[in-house]
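S.K.: sequence plus the predicted model coming up.
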Amino acid sequence: MKEQKELISLRRKLHYRMVMIFVLLMIQTVMCELNKTRLIEQQHLVTCLIQISKQYFDQQIMISLPRYDEQSFRKKVSGGTENKFLAQEGNNFESILLHKLLISGQSSVFVYRDADESGVEEMHSKHSSYLIYLQRNAIGSLNYRLQCLKKNYFRNLKSRFVVILDKKFEDPEKEVTNVLSKLWEFKVINVIVLLKLRAQDVLQIGIVPKDLKQTLEVRKFDNVIGIYTWFPYRDYKYCYNTRKFYLLDVWIMEGNGHFILNSSLFPDKVGNSLNKCTVVVSTTEYYPFVEFPIYIKSTGSVKAVYDKGWDISLLNIITEVMNVSVQFLPPSREKFGRFLMNGTFTGIIGDLAYSRCDIAVGGLPLTPPFIDTGDHSAIYSRSEFVWLIPCARRLHGWRNIFRIFSSTLWLCVFLSISLAACIIHCLAKCTLSFKTPGTERYLDMSESSYKIFAVFLGTSVSSIPRTTPLRVFFLAWIGYSLAISTVIQSFLTSFLVRSDMEEQVSSFNDILNSGMEYGFTPQYDIFFSMAGTSHEKDVLGDRKNCGYEKRCLHRVAHKRDFAMLFSKVNYDYEVKHDYVDPDRWTILICTIPESFLGFYFTVYTPKGHQLLGRLNVVISRILQAGLYDKIQDAHVHWMRLKLKVHGEETDDDGPYQLSLQHLKVAFFILMAGHLIGLIVFLKEIVYWKFIRSA
């Protein structure tokens, strides 16, 4: 009986062990099949990525992988060098992917793990494509990696992103939405998301094209790879809503694998019409490009709206063609902005650097720091810097008399009078032997001088010469005096009516030679380094700082001892008409004829912004049509009408009506002559009374 019980117990143990062995074998078989299936899926995923990289990627690929054993590594793998195979670290997917990329012939591959920031610097300003592999904590890991990549300028118009979600999620649709939303926070839209699912699950996620539905319904139990993306600006209600995403294509895991539709995975996502989606614009008041905004109350807040200015008119054309609505950012106190000591930017520059706007416009030059913080569009206008100088004033009063002849000619005229007096005195002495009556008056030198000067002034003499030699010389002197007097009277009359101008500074060398101080705002320094002018060292070394432009302009206009470098556009349409003499309506600030520096105006977007391509097309067509020139011409016409109404524009070529103002100097000379004559007359009366009393 005891032996029978032991036999039964032994049989049970044996049966139990056999069951355990069978179960273990079954588990091992299932695990092998699962591993085999997973390996096949990974191989298909890698094959899918290789095909995408060959068709859509450029010569550089950055692969972003999860952290591995709390260590970071970065290696550079050059195509065609198999001994640099990097698959010894990481899981099977990483090994297969790196091996396949290595032998596929890609020029260079950068592998980057979460904690390694040094390798990203090698990708600085290079057009690259990105593979981002996500497993656990997909959104948190994606956010961290994008932050690291952003520090080193990863965004550009040619960058394409492929995000691989290698995990089974409870709500895969929500996970895809979160990934697209996180990328949109960094203004990345050129992205596709790869997700492994059963075909029947793919039908339930996103918007599925009709061409794919039939194939997926037939293969509803097969595992496939769905390729998803989203399209901004397609619908006014879903302009920036990533929850509405699309299934572009499906990779079938059969044989070597293939796409069902072979459709474009990176289509153009910015069409000709943006369906009234809102575009955020950063600008600031900068006449004549942007005029002062108007403020409108809306939903409990006050919004700034810009509706006047050259660039606002340009913006209106752009928004009409692109079919978008505009939202202006509140104006900043810093206007264009600057770089602060804490490492941040302000103003328009800050709006570009931190992607707070979609477009920045308003007379923005093609110079740093704008080109460092944003991407510029096609150039739409050009301007120059010119030197502002005090305008030459008209010479009024007695100073015009000395401008009739040069100083040398005036000296010759007075010497001729003295010489003529000597000659006529000598002729009178020579003819003394003839004892001709009336000749004795010319024997006195003072009498001869009086008579010669009287003839020069065009007045009569008390006694005329009686001898032939005196008469001949006297007639010659009358002709000479008449010619000189006519010239003097003609020029004097013209100067009294329209006086001549002071000598005007005409070049930068004249400014340097005149000893006049000059200066400009510190923001203009960058133009000298870009242009590389010959005067760069001289100008930057001796210039005065015009931190406050109004103060420097006031000094140029009223103190007249300063020259200032200024934008020609702003001078022509603002400064030129703001600084005017209120009495004579003459311009107080002029420019030298030559331009000093040239620069260009452009529109900016944040780095890598999706609207730049479409913006370039629209601006190029606006320039070809001459619409920006028409905007400027219309503004010039309006300015001329305004100046005519206010009397600020005078016609220098029109007829003059003589007034007391024009002949004031002539009357002063007449009164001075009468005063001198009165003094001489009174002196003679006193003199003769003194003689008689004596």
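M.R.: Received it, and whenever you're ready, just let me know what you need. A quick note: this is a predicted structure, and the numbers were derived from the prediction, not measured. Numbering: from 1, shown residues only.

S.K.: contacts and neighbour counts: CA atoms only from here.
M.R.: Fine.

S.K.: need the contact list for residue 186.
M.R.: residue 146 (C-alpha atoms under 8 Å, 6 or more residues apart in numbering).

S.K.: how close does it get to residue 356?
M.R.: Residue 186 sits 11 Å away from residue 356, going by C-alpha to C-alpha, to the nearest Å.

S.K.: and if you look at residue 298?
M.R.: Here residue 298 is placed at a distance of 21 Å from residue 356 (C-alpha to C-alpha).

S.K.: the nearest residue to residue 445 once chain neighbours are set aside: what's it in contact with?
M.R.: Distance criterion C-alpha to C-alpha, 6 or more residues apart in numbering; nearest residue to residue 445, sequence neighbours excluded, is residue 425 at 6.1 Å. Residues in contact with residue 425 (C-alpha under 8 Å, 6+ apart) are 442, 443, 444, 445, 448.

S.K.: kindly report the same for residue 169.
M.R.: Taking C-alpha under 8 Å, 6+ apart, we find residue 169 in contact with residue 175.

S.K.: quick one on the thing from earlier: the residue nearest to residue 445: what secondary structure?
M.R.: Using DSSP: H, G, I helix; E, B strand; the rest coil, the structure places residue 425 in helix.

S.K.: give me the distance between it and residue 454.
M.R.: Distance from residue 425 to residue 454, counting by C-alpha to C-alpha: 15 Å.

S.K.: out of the contacts of residue 425, which end up buried?
M.R.: Using 16 or more other C-alpha atoms under 10 Å as the burial test, those include 442, 443, 448 as buried.

S.K.: so how far is the host helix or strand of the last one off the chain centroid?
M.R.: In this case it means residue 448. For residue 448, the host element (DSSP states H and E) is helix 445-457. Chain-centre distance of helix 445-457: 72 Å, with C-alpha atoms, centre = their mean, to the nearest Å.

S.K.: check it against this one:
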Amino acid sequence: MKIIWLILVLNINLIAADFQENLINCLYHIANQINPSSLIFVTSNNLQLQFGEMKTNSPLQVESVYRSNDKEIIDSILQSFHRSSKWPITLLSTGISKQKIVQNLYDLYILITDKRELSEAVKDIEQQTYLTTIGKDSNLRIKYIAIVLHRFEDANVVAKDVLSVLWKLKIINAIVLVPTKHNIFVNNTLSLFGVYTWFPFGSEGRCANVSDAVLLDRWVSYNSKQYFLNVLNALTLFPYKTTRNLNSCPLTVSTFEFEPSVISKREIGDELIYEDGTDVRLLKEIASRMNMKIRYRKPTPDYWGVALKNGSWTGITGEVMTGYSDLAIDNFYNKAHLINGLEYSTVYIIDHLGWWVPCAKRIGRWKSLIKVFDLSFWLGFLATYVAASIFMWIIAKLNSLLGSYQQYIAYKNIIKCFLNFWAIIVEESASNNPTRVPSIRIVFLSWVIYCWCVNTIYQSNLVTFLVSPGYEHQFSTEKEILDSDMLLCMVDTVITCCIPNPDMYPSGRMHTSSSYNICVDTIAKGHNLAFLFNRYHLEYVTLRKYIGSSGRPLICPIAEELSSQLVVMPFTKGSLYLERFNYFITHILEAGIFNHWHDDMKYTATLKTMIGLQIQDEEYIRLSLQHLQSPFLFLILGYLVSLLTFAIEFISGLKKQKKQRSKF
């Protein structure tokens, strides 16, 4: 009896040694094919000796006994990889509450379970997988290998259950190593392990659900050599899960009308449809290439959404995070710094945030005559006129002391000096010729030349200002806006994602709104309001809705950009569609198709808007009374001054006559 037990123990040790060697060789071969940045081994914390618990009459004794000490197998694997010195190695255990590691997309996770019951093995793999995904920075696209140490009757069922657990935690790139029975021979080779994975869209009607496992390859032995039967490489070990043809699987999308990304919403029965938009065109193109059916969710009133205190989000962001939708479109900014529950597509737009203000209003035509020169020039001209008149009066008065009084009578009176010099300004002749005194003639001639130059410049630009007197000052910097008394309007979603320090703006003038349309409409009406929003949307909306009767926009951006934002499509974490979407987005961008869509939509919007406007031809303009408002205004003003002067003189004359009569 003792001899039989000794032989049995020796056979068990040989089988266990062979199993360890076969498993190590298989893992080492896979690691060489993938060449990961590091290896992370994950095990349960209760690996222990279980040989004593087995019954001698168990039919599975020979099949299971080579795992009599599973800890030795894991120790052997770790020692073997450690001796190779090719990869950094990390060991995680499910028994430790907190294990923080910095994940890398090129890591390789190896999950090992020693459970002998299928339900326990699946649960153990689930716990180990959860341990690797609890971090906020966890990357679900890292490669996973799940190893089942126990040999079960149906390896396909084992692989299917393990893959189902991995997919429940959104693990995409995963394979399962399951020991095969020793009596399986393929092409004269001995099968040792089966390598299983799953394809979520393998057949029609099968959409992202694990219904069965697919045997990728077998690790076999032949003439003391071990290798994969089909010579797997890194690509075939972890193939793309999403094919080009998804057999009309539904694609649930969250969005709302937001031009030019998503426009033309209509309902056909219970189905919601968006007919056009840059993002809609992009989505339709990709969905048609992948043979998917788009299903739009009803639009949320919270637009992109805001963060709640419990860490969740409202709006389309919350719908994608919770899995109600597969993705969202609508000029969505990359919020990776705020949200960890999403994955993002390739960037296809770079948007810019900036202030929008009412466009400068046209200056009233009644100001045309005075807008030819700036106020500073008019003040300088007036000062020159006063100084020249006084200077002429002083010169004439000094010369009168040396000569005849009658010779200087036209300029010895300061009022007459002002009147004579004013006559020269309006190109009228002076009432008296200047005397032959050189000093007086020089002053007079200098004033004539000065007025001639000013009048020439003034008259050459007068018609231009009569036709178009120009526009008032246009705000061009954020500093000008903050220094003014304008109200500041911001949308909650923009404050949440894109303004790092909203406290820098004066709180007394801040106005937050949940609807961006209210702010834009208020600015278009010319109210004293500045709105912080994105340019991609408002540039298009301005062309379509906010063009005045003159063909000029009603809302204008300032040139200064506050921030640049990356526009992406958000996906649920671990989405199967992300890689294919990135592939198509990249090719569409490289071909210039997306920019063509955007330019086409802006051009069409401009044409539709301009059709309803009657814009005056700017090449030939017929002057009318409307253009001559300013000359007539000054003419009326001159008549009023003349009438007032005449009335004063007339009343003064009557009073003078009355006084003279009273003396007699």
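M.R.: Okay, I see it. Everything quoted here is computed from the prediction, not taken from an experiment.

S.K.: for residue 298 and residue 356 of structure 1, indicate the residue with more neighbours.
M.R.: Comparing residue 298 of structure 1 with residue 356 by other C-alpha atoms under 10 Å, the one with more neighbours is residue 356, at 15 against 8.

S.K.: hmm, who's touching stretch 102-111 of structure 2?
M.R.: The contact list for stretch 102-111 of structure 2 (C-alpha under 8 Å, 6+ apart) reads 36-43, 125, 128-129, 137-139, 141-147.

S.K.: now do that stretch: distance from first to last residue.
M.R.: Stretch 102-111 of structure 2 has its terminal residues 18 Å apart, counting by C-alpha to C-alpha.

S.K.: related to what we said a few turns ago, of the contacts of residue 425 of structure 1, which is the nearest to residue 47 of structure 1?
M.R.: Residue 47 of structure 1 has its nearest neighbour among the contacts of residue 425 of structure 1 in residue 448, at 120.5 Å by C-alpha to C-alpha.

S.K.: run through the residues that contact that closest one.
M.R.: Going by C-alpha under 8 Å, 6+ apart, residue 448 of structure 1 touches 421, 422, 424, 425, 441, 442.

S.K.: so where do the helices sit in the stretch 201-350 of structure 1?
M.R.: For the stretch 201-350 of structure 1, the helices defined by DSSP state H, counting those that start in this stretch occupy 210-218, 310-322, 347-353.

S.K.: okay, those in a markdown table with mean neighbour count next?
M.R.: Below are these laid out as a markdown table (neighbours: other C-alpha atoms under 10 Å):
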| stretch | mean neighbour count |
| --- | --- |
| helix 210-218 | 14 |
| helix 310-322 | 19 |
| helix 347-353 | 25 |
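
S.K.: include distance to residue 644 of structure 1 when you put the ones you listed into JSON lines, please.
M.R.: Below are the helices of the stretch 201-350 of structure 1 laid out as JSON lines (distance: least, C-alpha to C-alpha, whole Å):
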{"stretch": "helix 210-218", "distance to residue 644 of structure 1": "68"}
{"stretch": "helix 310-322", "distance to residue 644 of structure 1": "22"}
{"stretch": "helix 347-353", "distance to residue 644 of structure 1": "37"}
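
S.K.: residue 237 of structure 1: which of those is closest?
M.R.: Checking these against residue 237 of structure 1 by C-alpha to C-alpha gives helix 310-322 as the closest, at 17.0 Å.

S.K.: that closest one vs structure 2, mean deviation?
M.R.: When structure 2 is overlaid, helix 310-322 of structure 1 sits 2.8 Å from its aligned residues on average, using mean C-alpha distance after the TM-score superposition for structure 1.

S.K.: on contacts alone, who are the packing partners of that helix?
M.R.: strand 359-365, helix 612-625, helix 627-646 (3 or more C-alpha pairs under 8 Å, 6 or more residues apart in numbering; DSSP states H and E).

S.K.: same thing but 10 Å
M.R.: Here helix 310-322 of structure 1 touches strand 278-282, strand 325-328, strand 359-365, strand 597-606, helix 612-625, helix 627-646, going by 3 or more C-alpha pairs under 10 Å, 6 or more residues apart in numbering; DSSP states H and E.

S.K.: was I right to think residue 130 of structure 2 contacts residue 94?
M.R.: Yes - applying C-alpha atoms under 10 Å as the test, residue 130 of structure 2 and residue 94 come out as touching, 9.0 Å apart.

S.K.: quick one on the thing from earlier: among the contacts of stretch 102-111 of structure 2, which lie within strands?
M.R.: When DSSP state E is applied, these are split such that 39, 40, 41, 42, 43, 143, 144, 145, 146, 147 fall in strands.

S.K.: the fifth one matches what in structure 1?
M.R.: Residue 43 of structure 2 maps onto residue 65 in structure 1, with residues paired by TM-score structural alignment.
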